[in-house]
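In: Got a sequence here, can you model it:
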Amino acid sequence: MCGIFGSTRKLDNQALTSVMDSLDHRGPDSQGHELLASSASEHPIIFAHTRLAIQDLSASGHQPMTSNNRRWWITFNGEIYNHFELRSKLTNNFRGSSDTETLLEYIATFGIEKTLSEINGMYALAVFDAQENMIYLARDPFGIKPIYFSIEQDELTFSSEVKPIFASGLHRLQSLNQNALGDFLHLRYVPSPNTLLKGINRLRPGHLLSYNLTNKQSIERPFVKSSFSKFSGSFSEAVDTYRNGLSNAVQKQLISDVPVGVLLSAGIDSAVIAALAREHSSDITSHTVGFGSQHQECEISDAAETAKILGIRHEATTVDPTTLIDSLADIVNSVEEPLGTTSIMPMWYLTQLAKKSATVVLSGQGNDEPWGGYRRYQIELLLQQLPFLKSSIFQKADKLSALFKSDPIKRGLRCLGYKDDANRFGNAYALFTPGELGLLGVGNEQPNTSIDYWLNLLANSETIEPTERMMRIDSRMNLADDLLLYSDKVAMRYALEVRVPMLDPDVVQLVESFPLDFKTNLRRTKLVHRAMARDFLPKAIIERPKRGFQVPFGQWCKTTWRDYMEANLLSPNLKINSSLNSDGIKMIWHQHLTGSFDYSRQLFALLTLSLWMETYLSSQEQTEESRALNLSSANC
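Out: The predicted model follows:
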């Protein structure tokens, strides 16, 4: 795992030094940059890299790296798990054993597109083809590794993170992308290719960006293909096939020349990963974070019990609300984007704990989406079984949601009355109701463009049921730009590589081929997954209630965090007041305090948005024109 950067712009030494400094935390083991000549450019192209050495710790893994024929250059962040298999197809004389060299020589032999169709891994990469004067950027199929880019005055700049792009001299006056603000308030994150920063884009998962240095044109297109294959075996055969596939994925992802650990919660997913890791390695340590036994969200004791049953070493750390207050601004700064996911806070301390004894950790993240582990999938399944609830006459049921305090019930009611998948899914994802968005002075336009994009790309078939369509979208959009994004940013702040075996492409393709009733029904979720877990986990662990890496944030808002919340949400001079209606924020805050409704999810999203704005937006106030645009869209 590393940091990458590149630009077709001319950078002076001071700017380049600032870029490398801003990437240093991602790759503390070595740094490198190359000035690459191109017949289509008057000045050299810059490729830069900071290295966290995982495989082949020698200098032969140093980057940027060139191919044997000197045609190709690469700066690469990630891991290729099948690189030994790929290497066996090549006849090159290799300098070392790194997966980067294998990847580069495979590209040199077979080309970028064929290579992307055959590699199994997590990655964000850039390659320069000196013969054709082309630069290619690629992000893995599930977006485990992010890559940002900016094209200003026809010049391309890219990086693993946003700050190196700023350090290079671009976007010194950082301004808000008004069009993305509504997406954030609807989804609690901004789906690729957009970000909240004007001029900064995030490459979609499973996509390739081609930039032509000769004519300065760029094209982004998908290299992922939708699979419509159907598993034809029995339930028990599915269990055996899945066990073998996931076990192979864990075994491949244990390959490392540095220590490997496991992030362990109280749930079944991380317990399965820990159990399979224990089968393939005797040297495994698990790591857990919690908030103390007085909070039901604390997972330390249950995780410790799991570790004891599996016979692995276990380490835990406890954090308190005051400690989290002190760290939240730093967390938001490191994530570089606001997210409405409270688990970014415990993850900050979990990665620090794990880094003390490991450089690589396996995580159970990414399993709920392919297996249908969230309640919204069961709501969608109910609508499939009772299709009359999609009739437009039920749209008025949304008004009944005000009678309920339960957030899942409110969102479920908002899904009624919509036959169109994109509208229905958008309501299922919604963080704020239309009325609440109106209070905030924001229009109620759903992020249907992103939803429709993924529907058309991966789920546009009558053979795929609506519930499965939602699961496929979430596996590429929700995961990549929310959960996996903060995992990468938080962990790499401490130079820790997080691997996610559940998102092995072969495993996900297998799971997506299973019949829906092998995955979820109205009463239970992850059916084959749970059945497989019985091979090595007791029933008590398999049937533990889902906690979802939650934080008692709603309770803390009314006590320990109250002053902090009011200072960062209600103070009159905050930048958030230039984009959102401050009276609306106050109303939501007071309704939470009085217990009228649990607005903890919404308040955390607003809090991280406010903290992010204070750090990332320029000190210039939002113009009256853009403010008027917000208000007029809210009144539409």
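In: For the rest of this, base every contact and every neighbour count on C-alpha atoms.
Out: Will do.
In: Next, count neighbours for the nearest residue to residue 125 once chain neighbours are set aside.
Out: Nearest residue to residue 125, sequence neighbours excluded (CA to CA, 6 or more residues apart in numbering): residue 76, at 4.4 Å. Close neighbours of residue 76, defined as other CA atoms under 10 Å, add up to 30.
In: Mind telling me what element residue 76 is part of?
Out: Using DSSP states H and E, residue 76 falls within strand 72-80.
In: residues in contact with the residue nearest to residue 125?
Out: 2, 3, 4, 49, 63, 64, 100, 123, 124, 125, 126 (CA atoms under 8 Å, 6 or more residues apart in numbering).
In: all strands of the stretch 1-150 of the chain, in order?
Out: 2-7, 30-36, 45-51, 65-66, 72-80, 121-129, 134-139, 148-152 (DSSP state E, counting those that start in this stretch).
In: what distance separates the shortest one from the middle of the whole chain?
Out: Between the mean C-alpha point of strand 65-66 and the mean C-alpha point of its chain there is a distance of 28 Å (CA atoms, centre = their mean, to the nearest Å).
In: And it, what does it pack against?
Out: Contacts defined by 3 or more CA pairs under 8 Å, 6 or more residues apart in numbering; DSSP states H and E place strand 65-66 against strand 72-80.
In: For residue 49, see how far away residue 77 is.
Out: 9 Å (CA to CA, to the nearest Å).
In: Now show me the structure for the sequence below, then we'll compare the two:
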Amino acid sequence: HIGADRPRVAFLARDLIRAAIAALAKEHNPDLITFTTGFEREGYSEVDVAAESAAAIGVKHVVRTVNAEEMMEALPLIVWYLDDPVADPALVPLWFIAREARKHVKVVLSGEGSDELFGGYTIYREPISLRAFEKVPGAMRRALGKISQRIPEGTKGKDLLRRGSLTLEERYYGNARIFRDDQLRRVLRTFDDNVGHADVTAEPYRLSEGWDPVARMQHVDLFTWLRGDILVKADKMTMANSLELRVPFLDAEVFRVASTIPLEQKITKETTKYALRRALAEIVPAHVLNRRKLGFPVPIRHWLRDEMYDWARTIITESGTDELLDKQAVLGLLDEHRAGPHDRSRQLWALLVFMLWHGIFVEERIKPEVPEPHYPVKI
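Out: Got it, this is the predicted structure:
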């Protein structure tokens, strides 16, 4: 992955994986540069910890801070480059970090795939917390599910009871669950009860029948979340900036090793990526070894209540998606989010990205300022 062109940049956040890549890459290239994005919002910046990691590893570090105004201005162009309405807020900091990195190099290293292979998502610990439900007969579990429906929203334990009443195939459909069915019915003009997540996850679950629950969850994520979101946004945001992204954790040899790790070495009650953390203990700075993964956190929850509220309202009211979406319901969701205490930011973000995409590619009403292509030879 280093290759003859010796990539000189690694994306460095405050988590274990990017620090490991930076530390290992520096052994091959002492001139390595690391990059981090931060936001002008307290609690959503990885800058300080990433800078500490870079100093401990001994590499140059560059920071790109993003504000709400820049995010709103860039989003139509970002959606244009995506081609599809990928509604992952993390693609925004990835866009800005790629633009900054391209000023220095043509190739970068990043940590995509490590969570899916080594058990890095907190949700993978869920089967441990739900083990007690496995001893409950099926009919009684279904009764518990009905009881959970009567418990008021926001009550502690409601979601645990609901999820414990479901089979793995019913409750887990990837790492990006945003809408419940009742919430979809609220905003969609047409809702088909015969179409659901099971249509997407049925094949991964069929192929992983008989595996332990965590391995099956990983398998689902490999063929849905990783392939349909993580790698899509990483590839398109970097290539849009003429930057090549390499992902060493998805190397075939790494995959082979990861597939041999037993369940108890992936997930424990206390931590994720247990075996990988032990393997990297002598490589990464101590302050990131057991730090909780944040990835690229984006403060949309706060900004949609404040700086981005009017912007979001304009996108909704001007959108030509009336045949598909109940725009009054979407506006209601926005106002509900602003009033609090419920967080509807991920749902709103998915709807806003879809409306922008629809405005660009279907209505042809929104026209991002796309840079003119530059060709190395005359065509």
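In: returning to what we had before: just the strands of the stretch 1-150 of structure 1: most buried one?
Out: strand 2-7 (a mean of 29; mean count of other CA atoms under 10 Å).
In: So which elements touch that strand?
Out: helix 13-23, strand 45-51, strand 72-80, strand 155-159.
In: Including distance to residue 492 of structure 1, could these go into a markdown table?
Out: Formatted as a markdown table, the helices and strands packed on strand 2-7 of structure 1 follow (distance: least, CA to CA, whole Å):
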| stretch | distance to residue 492 of structure 1 |
| --- | --- |
| helix 13-23 | 10 |
| strand 45-51 | 11 |
| strand 72-80 | 11 |
| strand 155-159 | 14 |
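In: Residue range in structure 1 corresponding to stretch 102-109 of structure 2, please.
Out: Under TM-score structural alignment, stretch 102-109 of structure 2 corresponds to residues 355-362 of structure 1.
In: For the matching stretch, what is the distance to the chain centroid?
Out: Going by CA atoms, centre = their mean, where stretch 355-362 of structure 1 is centred and where its chain is centred differ by 20 Å.
In: residues in contact with that stretch?
Out: Contacts of stretch 355-362 of structure 1 (CA under 8 Å, 6+ apart): 54, 253, 256, 258-263, 273, 354, 494-501.
In: quick one: buried residues of it?
Out: 355, 357, 358, 359, 360, 361, 362 (16 or more other CA atoms under 10 Å).
In: how far is the longest helix seen in structure 2 from where the chain is centred?
Out: Scanning structure 2 for the helix with the most residues, using DSSP state H, yields helix 68-82. Distance of helix 68-82 of structure 2 from the chain centroid (CA atoms, centre = their mean) equals 17 Å.
In: Relative to structure 1, what is the average displacement of that helix?
Out: Helix 68-82 of structure 2 differs from its equivalent in structure 1 by a mean of 0.6 Å after superposition (mean CA distance after the TM-score superposition for structure 1).
In: If you count contacts, what does that helix end up packed against?
Out: Helix 68-82 of structure 2 packs on helix 91-102, helix 231-239, helix 345-357, going by 3+ CA pairs under 8 Å, 6+ apart.
In: hey, where'd the strands end up in structure 2?
Out: 9-11, 33-39, 60-66, 107-109, 244-246 (DSSP state E).
In: Let me have those in JSON lines, extended by distance to residue 271 of structure 2.
Out: Shown next, in JSON lines, are those (distance: least, CA to CA, whole Å):
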{"stretch": "strand 9-11", "distance to residue 271 of structure 2": "23"}
{"stretch": "strand 33-39", "distance to residue 271 of structure 2": "25"}
{"stretch": "strand 60-66", "distance to residue 271 of structure 2": "28"}
{"stretch": "strand 107-109", "distance to residue 271 of structure 2": "25"}
{"stretch": "strand 244-246", "distance to residue 271 of structure 2": "27"}
